[in-house]
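Undergrad: No letters, just coordinates:
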């Protein structure tokens, strides 16, 4: 893990870190699962966190060995239907949907001169940020359409550092999914996992929720780790 004094930038996931759009994703995917006759449960919902749209659809279909029952065009139509369902929900979002503590944390990062970028697999992240009123914080955002590999591959977080003109070792990545933490670690950044520390055991730093996400807590965690 890097020294706290080496950190110059933060690379954020969106879903489950800045806002809880994962609820909307789950609702929209649940509708698709019902349509194709795949039973929905919490295990399947968790497996889709941080995964791209087509990869998510293929995971759903694979649950009942249906991945070969649909043509590429039919799969694209299902993914588009999911996205339409999701956008209907997203369009109702307001700044009240920002997770607790995130507004203060982003303001603190900006006040202290840290650079920020977004590393979300969601192609709808600009729309979400607009509805939340946070677009000005994330003028640098990885375009998921430009990526060759999805999480847990490190490409997206590596790119998140590149667009800030920073070395990955100068960045902290913030995630709520195991695949995302793996991506951060693979990119060579310090990883913060938000959520169940058992699920996110690979993270360098664990916080159970976003209210604990402060510069003071991060500095303390990194200092303690360096002294251990």
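TA: Sure thing, it's come through. Fair warning: this is a prediction, and the values are worked out from it, not measured in the lab.
Undergrad: rest of the way, CA atoms for contacts and neighbours
TA: Will do.
Undergrad: Identify each buried residue in the helix or strand where residue 222 lies, please.
TA: Using DSSP states H and E, residue 222 maps to helix 215-227. By 16 or more other C-alpha atoms under 10 Å, the buried positions in helix 215-227 come out as 218, 222-223.
Undergrad: Then stretch 192-209?
TA: Here stretch 192-209 shows 192-195, 200, 202-207, 209 as buried, counting by 16+ other C-alpha under 10 Å.
Undergrad: now stretch 177-197
TA: Buried-residue list, stretch 177-197, by 16+ other C-alpha under 10 Å: 177-195.
Undergrad: start to end distance for it?
TA: 11 Å (C-alpha to C-alpha, to the nearest Å).
Undergrad: hold the first one in mind and look at this next one:
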């Protein structure tokens, strides 16, 4: 195992919470009313464009300048990130990353919202990652990560939380490790409930067994 490609959200920390914080601020500023806490689950995992549609529907807005609102929310998300600390890391996330690093496993993180560099720096993990991969001009972030790491896909593993991510790993011929909702990760090669269940030795053994 020479490389690992990690998702940022729900593997390192919960960016859904930060996104919701930004959507709440946008709603208050633009529509004079915040969003109810119960909407957090409805927006979790959605793209920013999809989330905007949910917010506009909530306020019954049909003629909003969507491009301007997306830009505004993106800036508010950046401000939310300014306030994070390593206390917001998910349990075991840092230990797992350091274990990879100590065993000379090169690391990449998927950047789907444009702020991965800033987040890793804020939580003091930026020195452990070789590559931050954005989703511009690529159909498969995992293949792109392997290319940027200069490692064959068969020598990498991927760790993610969604059905879409798991499928991309399989398309890239990467050992797929799913974390979280069993319905979302049912097709993964290996599944756990939370990041805290992952251990380097276990992941190494899974990768070695796949080579036989």
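TA: Sure, I can see it. Just so you know, these numbers come straight off a predicted model, no measurement behind them.
Undergrad: returning to that earlier point: and the buried residues of stretch 177-197 of structure 1, which of them are in strands?
TA: Here DSSP state E is the test, and those give 190-194 as lying in strands.
Undergrad: Contacts only, for residue 143 of structure 2.
TA: If you count contacts by C-alpha atoms under 8 Å, 6 or more residues apart in numbering, residue 143 of structure 2 has them with 153, 172.
Undergrad: For the aligned partner of it in structure 1, give its distance to residue 8 of structure 1.
TA: Here residue 143 of structure 2 is matched to residue 158 in structure 1, going by TM-score structural alignment. Residue 158 of structure 1 is 14 Å from residue 8 of structure 1, where distance means C-alpha to C-alpha.
Undergrad: Go ahead and confirm residue 119 of structure 1 touches residue 142.
TA: Yes. Look at residue 119 of structure 1 against residue 142 with C-alpha atoms under 8 Å: they come within range, at 5.4 Å.
Undergrad: Those two: which is more packed in?
TA: When residue 119 of structure 1 and residue 142 are compared for neighbours, residue 119 comes out ahead with 26 against 22, by other C-alpha atoms under 10 Å.
Undergrad: Now which residue in structure 2 aligns to the more buried one?
TA: Per TM-score structural alignment, residue 119 of structure 1 is aligned with residue 110.
Undergrad: secondary structure element for that match?
TA: Element membership for residue 110 of structure 2, per DSSP H and E: strand 106-111.
Undergrad: which secondary structure elements does that strand contact?
TA: Judged by 3 or more C-alpha pairs under 8 Å, 6 or more residues apart in numbering; DSSP states H and E, the packing partners of strand 106-111 of structure 2 are strand 3-7, helix 93-102, strand 131-134, helix 141-149.
Undergrad: neighbours around the counterpart of residue 213 of structure 1 in structure 2, how many?
TA: The equivalent of residue 213 of structure 1 in structure 2 is residue 198 (alignment by TM-score structural alignment). For residue 198 of structure 2, the count of nearby residues is 19 (other C-alpha under 10 Å).
Undergrad: tell me the contacts of residue 198 of structure 2?
TA: By C-alpha under 8 Å, 6+ apart, the contact set of residue 198 of structure 2 is 96, 192.
Undergrad: how far away is it from residue 147 of structure 2?
TA: Going from residue 198 of structure 2 to residue 147 of structure 2 by C-alpha to C-alpha gives 25 Å.
Undergrad: related to what we said a few turns ago, between residue 119 and residue 142 of structure 1, which contacts overlap?
TA: Counting by C-alpha under 8 Å, 6+ apart, the residues touching both residue 119 of structure 1 and residue 142 are 156, 160.
Undergrad: Most remote residue from the middle of structure 2, which is it?
TA: Distance from the C-alpha centroid of structure 2 peaks at residue 63, with 31.3 Å (C-alpha atoms, centre = their mean).
Undergrad: Report the separation between that one and residue 69 of structure 2.
TA: Counting by C-alpha to C-alpha, the gap between residue 63 of structure 2 and residue 69 of structure 2 amounts to 12 Å.
Undergrad: So what does residue 173 of structure 1 match up with in structure 2?
TA: So residue 173 of structure 1 corresponds to residue 158, using TM-score structural alignment.
Undergrad: typed the wrong thing, it's residue 103 of structure 1
TA: In structure 2, residue 103 of structure 1 lines up with residue 94, judged by TM-score structural alignment.
Undergrad: rewinding a little: pretty sure the match of residue 173 of structure 1 sits against residue 175.
TA: Yes. Counting by C-alpha under 8 Å, residue 175 is a contact partner of residue 158 of structure 2 at 6.1 Å.
Undergrad: No further queries at this time; thank you.
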